[in-house]
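Sequence first, predicted coordinates after that:
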Amino acid sequence: MERTPAYRDARRHVERKIGFYIHLAVYLAVNTGLVLFNLLAVPAKMWAFWPVMGWGIGLLFHGLAVFLRAPGSAWKERMIENELNKQKKE
């Protein structure tokens, strides 16, 4: 298959999705373990809430970056095109 810019963009996007799914799987495994450990060791104090929430916020932003098109992405693409055009003229 020809390695066109569209192909490279699609491949990069698929790799970012796979990275997110790996991140999600690790998040679920580790935090399930933390919550279980918390409930078995110190059920009176729910300390596992904090790492679950902190990491969850990071996971949320990772997901937003992967699955939502950032409003500035079109602007960034225009800047890249302008830069490529400048390089062609030189």
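Nice, I can see it. Residues are numbered from 1 along each chain as shown.

For the rest of this, base every contact and every neighbour count on C-alpha atoms.
Fine.

which ones are touching the spatially most central residue of the chain?
Among the residues of the chain, the one closest to the centroid is His62, at 2.9 Å (C-alpha atoms, centre = their mean). By C-alpha atoms under 8 Å, 6 or more residues apart in numbering, the contact set of His62 is Phe20.

and here's the other structure:
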Amino acid sequence: MNTTHTTDLSRDLDRQARRTVKTRLGWLTHAAVYLAVIGGLSLLAYTNGRHLPVGAALGWGLALAIHGLRVLVTGSGLRERMVQAERQRLQGQQGPHSA
């Protein structure tokens, strides 16, 4: 393996690792803000004798869950494995004379 290819591979891996970490930290930030806001709204409702903000918690909770699923799919390498499998399937359909 030549040095240029190794350096390019190293850069690609570093870029992918940074993207994955950024995605995970984005979800953690989303979750922390969710907990702070819903906690604050709940405390405010409790101290004023009102109902807890169930609708807000459920609506935003759904968005947080969807965000979490996206992080799980991208962070676990599932997307990359699916792309690789599709690439292999398509190469198998082309036959030996296509290149």
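Received, thanks. Every value quoted in this text rests on a predicted model; they were computed, and no experiment measured them.

hmm, back to that, the residue nearest to the centre of structure 1 -> structure 2?
Aligned counterpart of His62 of structure 1 in structure 2: His67 (TM-score structural alignment).

what do you get for His13 of structure 1?
Match for His13 of structure 1 (TM-score structural alignment): Thr20.

how close does that match get to Leu72 of structure 2?
10 Å (C-alpha to C-alpha, to the nearest Å).

With Ser42 of structure 2 instead?
29 Å.

And for Ile38 of structure 2?
The value you get for Ile38 of structure 2 to Leu72 of structure 2, if C-alpha to C-alpha is used, is 24 Å.

Comparing the two, which residue is more hemmed in?
Ile38 (19 against 16; other C-alpha atoms under 10 Å).

Can you point out the buried residues in stretch 36-49 of structure 2?
For stretch 36-49 of structure 2, the neighbour count (16 or more other C-alpha atoms under 10 Å) marks 38, 41-42 as buried.
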